[in-house]
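Student: Sequence first, then the predicted structure, then my questions.
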Amino acid sequence: MNIRNCKKSNCKSKNNDGNCLIPGSDGLPIQCVGPWVENKYFFLEKYLNASCEARRKFADKDNAVFIDLFAGPGKCIIRNEKREIDSGGIRALKRDEAPFNEYFYFDLCSSNTEALEKRISTTFNRKIKLGDSNVLINELVEILLRKPYRYHFTYIDPFGPDELKFNTLRELAKLNRMDMLIHFPIGAIKRNLKIWSNKRNTILDDFLGTDAWRNLIKGLPNNQIFKTIIDVFKAQLKSIDYPEEGLKLLASDKDIYAGLPTVPVKNSREVDLYVLILAAKHPLGQRIWNSIIKTTPDGQKNLF
């Protein structure tokens, strides 16, 4: 009999999909994660809850759409604790207040899409697609543009920058009412920046949608390099009509995250893994996000 041993040194993935070798309690694949994953889900749920009244006028007319670009199998297990939790996409599906009317899930691994299909089989208004979301998104946006009056929310949680291309965000931005919660993989960027700095047409170029960062970081001290990369991403978001006006930050101007309404997600060693960025075209979405990030998952108050 297989015994789950979820210590970091023994945690192995299967077929490079990030899933535990041992199935979940329901017999389906389950993604192995660290305890910090609950921080990002905390802010996802807070935003969906806080924005429910704004979303309701669309949801009441069957016009609210949820998209998950990297859906996974729908369940996670927190290593060490051996505790199973819902993924972000499943949590969005379980909203009681102003629920979405349609759900679109993408994943590159068939084991994930098959597991997700079984876990949400009783939900009739969902579509699950196997394949690269960077490619499949073009067809979906074309379909959604036929009803331009709808509200859309996209959850974007890639393992690393190699999984997401900025052109995908550009495509999503064609939809007038589109909020995007983006997990900016700052940890992976820090680990690989030296390699990418000396090459052309890199993963980071595709992720940011530009190679402008390469010249901008030349000669900068380390504490300014990643702020500059964040600034490049901010400029790219502005170029696809996501305004900067009114945005505040839980950081000073000296912090690398200054200039965007961000929330760092750290591992148990206090190393930044992701930065959560809410991109909203309407000022109300920005105000809601800036309000909810004042409180951390452990109930602490942040100060602007």
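Tutor: Okay, I see it. Numbering: from 1, shown residues only.
Student: switch to C-alpha atoms for all contacts and neighbour counts from now on
Tutor: OK.
Student: Mind checking what helix or strand follows the biggest helix by length in the chain in sequence?
Tutor: In the chain, assigned by DSSP state H, the helix with the most residues is helix 222-239. Sequence order places strand 262-266 as the next helix or strand after helix 222-239, per DSSP states H and E.
Student: Now do that next one: everything it contacts.
Tutor: Strand 262-266 has contacts (Cα atoms under 8 Å, 6 or more residues apart in numbering) with 36, 39-40, 249-250, 272-278, 293.
Student: Would you check which pair of these lies furthest apart?
Tutor: Maximum pairwise distance among the contacts of strand 262-266 (Cα to Cα): 20.7 Å, between Trp36 and Leu249.
Student: So if I had to pick from those two, which one is more boxed in?
Tutor: Leu249 (20 against 14; other Cα atoms under 10 Å).
Student: ok, the residue nearest to Leu69 when sequence neighbours are not counted - contacts?
Tutor: Using Cα to Cα, 6 or more residues apart in numbering and skipping the chain neighbours, the partner closest in space to Leu69 is Phe106 (5.0 Å). If you count contacts by Cα under 8 Å, 6+ apart, Phe106 has them with 68-71, 113, 128-133.
Student: So which of those is surrounded by the most neighbours?
Tutor: Ala71 (27 neighbours).
Student: For the contacts of strand 262-266, which ChimeraX command selects only the ones that are buried?
Tutor: Selection of buried members from the contacts of strand 262-266 for ChimeraX, criterion 16 or more other Cα atoms under 10 Å:
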select :39,40,249,250,272,273,274,275,276,277,278,293
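Student: hold the first one in mind and look at this next one:
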Amino acid sequence: MGALINGDDGLPAEEVGTWAKEKHDRLRRYLDISRAARNKFLTGAARSATFIDLFCGPGRAQVKETGEWIDGSAVAAWKISQNGGAPFSDIYVADIDDDRRKATVERLNRLKAPVRELSGSAADAAAELAGVINRYGLHFAFIDPFSLGALDFRIIQSLATLKRIDMLIHVSAMDLQRNLGINLGQDGSAFDSFAPGWREKVDLARPQQAIRQQVVEYWRDLVAGLGKKPSTRMELITGNTGQRLYWLLLAAENELAHKFWSVATDNGQRSLF
């Protein structure tokens, strides 16, 4: 996480690359496509359809290359749900950085969104959330960490205890590419947090590309083992010069959610490696 800057609305913000716009476009498209399914839970007995953002950041950002101001993920999610006529019943936000989290909370409060603040790490927030959320509702979690190591598998384990939850997950391709040697050579590496038990499943004698693929496939198997199938469609987000930054994939139990994701990413599946 970089230094905060002054936002155009008087609150702290951050600088991002143009790739952030593409990421949020995928998020908004999915939430808009799925609004009819969400509305069934908003008007039914549960009266609960929530949005969860455990790495919410400050809620506002400026694109470095153009100077354009854009909404953060939680703010963008609330706006698209309102515009589609199926506004989330609750917006749960967390960020280990207090200043960032509080800026998002204030921005959502200004929009009169039903925001609920969770403190601490994403793993702690997910564990707390699983104990207080309406278990009969429909839930959507955007898991957008700043590094592979921050994608603690305990986050997904906690959220997967909820029956009706779809998770859109950011997996850092850059960390897999640049930091492979570091993560292979030490205990307590990013891989240990991301995919616990990987050392017993990955053949370190194979070429680096094969090792990276094994780690990701093992992680996918772990997620599937929780009953939340990872999508075969992993959307690759690239930087300004074509460098691989990260993948977005959906993990969900319901096949309808995967159909929604396929429509939201209709530009076609891109290769993992």
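Tutor: Perfect, thanks for sending it. Quick caveat, the model's predicted, so the values are computed rather than measured.
Student: Just give the TM-score of the two.
Tutor: Superposed pair, TM-score by TM-score structural alignment, normalised by the length of structure 2: 0.91. Supporting alignment: 265 aligned residues with a Cα RMSD of 1.9 Å.
Student: follow-up on the earlier one: show me what the residue nearest to Leu69 of structure 1 aligns to in structure 2.
Tutor: Under the alignment (TM-score structural alignment), Phe106 of structure 1 pairs with Ala94 of structure 2.
Student: quick check, Phe106 of structure 1 in a helix?
Tutor: No: looking at Phe106 of structure 1 with DSSP: H, G, I helix; E, B strand; the rest coil, it is strand, so not inside a helix.
Student: who's in contact with the aligned residue in structure 2 for Asp26 of structure 1?
Tutor: Mapped onto structure 2 by TM-score structural alignment, Asp26 of structure 1 lines up with Asp9. Not one residue lies near Asp9 of structure 2 by Cα under 8 Å, 6+ apart.
Student: Three-state assignment for Asp9 of structure 2, please.
Tutor: Put simply, Asp9 of structure 2 is coil when judged by three-state DSSP.
Student: how close does it get to Ala103 of structure 2?
Tutor: Per Cα to Cα, to the nearest Å, Asp9 of structure 2 is found 11 Å from Ala103 of structure 2.
Student: and Asn6 of structure 2, how far is that from His24 of structure 2?
Tutor: Distance of Asn6 of structure 2 to His24 of structure 2, given as Cα to Cα: 21 Å.
Student: For the two, indicate the residue with more neighbours.
Tutor: Shown here are Asn6 of structure 2 and His24; by other Cα under 10 Å, His24 has more neighbours (18 against 14).
Student: Report the separation between the alignment partner in structure 1 of the more buried one and Asp157 of structure 1.
Tutor: Aligned by TM-score structural alignment, His24 of structure 2 pairs with Tyr41 of structure 1. According to Cα to Cα, Tyr41 of structure 1 and Asp157 of structure 1 sit 11 Å apart.
Student: do the same with Leu204 of structure 1
Tutor: Distance from Leu204 of structure 1 to Asp157 of structure 1, by Cα to Cα: 16 Å.
Student: repeat for Leu181 of structure 1
Tutor: 8 Å.
Student: Please say which of these two ends up with more neighbours.
Tutor: Asp157 (23 against 20).
Student: what number of residues lie near the nearest residue to the more buried one once chain neighbours are set aside?
Tutor: Leaving aside its chain neighbours, Asp157 of structure 1 sits nearest to His183 (5.1 Å; criterion: Cα to Cα, 6+ apart). Residue neighbour count, defined by other Cα under 10 Å, stands at 24 for His183 of structure 1.
Student: Residue in structure 2 paired with His183 of structure 1?
Tutor: Using TM-score structural alignment, His183 of structure 1 pairs with His170 in structure 2.
Student: wait, is its match part of a strand?
Tutor: Yes: with three-state DSSP as the criterion, His170 of structure 2 is part of a strand.
Student: thinking it is in contact with Asp144, fair?
Tutor: Yes: between His170 of structure 2 and Asp144 there is a contact under Cα atoms under 8 Å: 5.0 Å.
Student: Can you show me the strands along the stretch 101-250 of structure 2?
Tutor: Using DSSP state E, counting those that start in this stretch, the strands of the stretch 101-250 of structure 2 run over 115-118, 138-143, 165-172, 229-230, 235-238, 244-252.
Student: do you know which of these lies nearest Leu42 of structure 2?
Tutor: Closest among the strands of the stretch 101-250 of structure 2, using Cα to Cα: strand 138-143, at 8.6 Å.
Student: what's the matching range in structure 1 for that closest one?
Tutor: Alignment note (TM-score structural alignment): strand 138-143 of structure 2 is matched to residues 151-156 of structure 1.
Student: Mean per-residue distance, that stretch versus structure 2.
Tutor: Average distance between stretch 151-156 of structure 1 and its aligned residues in structure 2, after superposition and using mean Cα distance after the TM-score superposition for structure 1, equals 0.4 Å.
Student: Which residues does that stretch contact?
Tutor: With Cα under 8 Å, 6+ apart, stretch 151-156 of structure 1 has contacts from 55, 58, 63-70, 88-89, 175, 177-183.
Student: so what corresponds to Phe260 of structure 2 in structure 1?
Tutor: By TM-score structural alignment, Phe260 of structure 2 lines up with Ile288.
Student: List the buried residues in the helix or strand containing its match.
Tutor: Assigned by DSSP H and E, Ile288 of structure 1 belongs to helix 283-292. Applying a neighbour-count criterion of 16+ other Cα under 10 Å, one finds 285-286, 288-290 buried in helix 283-292 of structure 1.
Student: And for stretch 31-41 of structure 2?
Tutor: 31-35, 38-41.
Student: got it, and stretch 102-115 of structure 1?
Tutor: With the criterion 16+ other Cα under 10 Å, stretch 102-115 of structure 1 contains buried residues 102-109, 111-115.
Student: Stretch 141-160 of structure 1 too?
Tutor: 144, 150-160.
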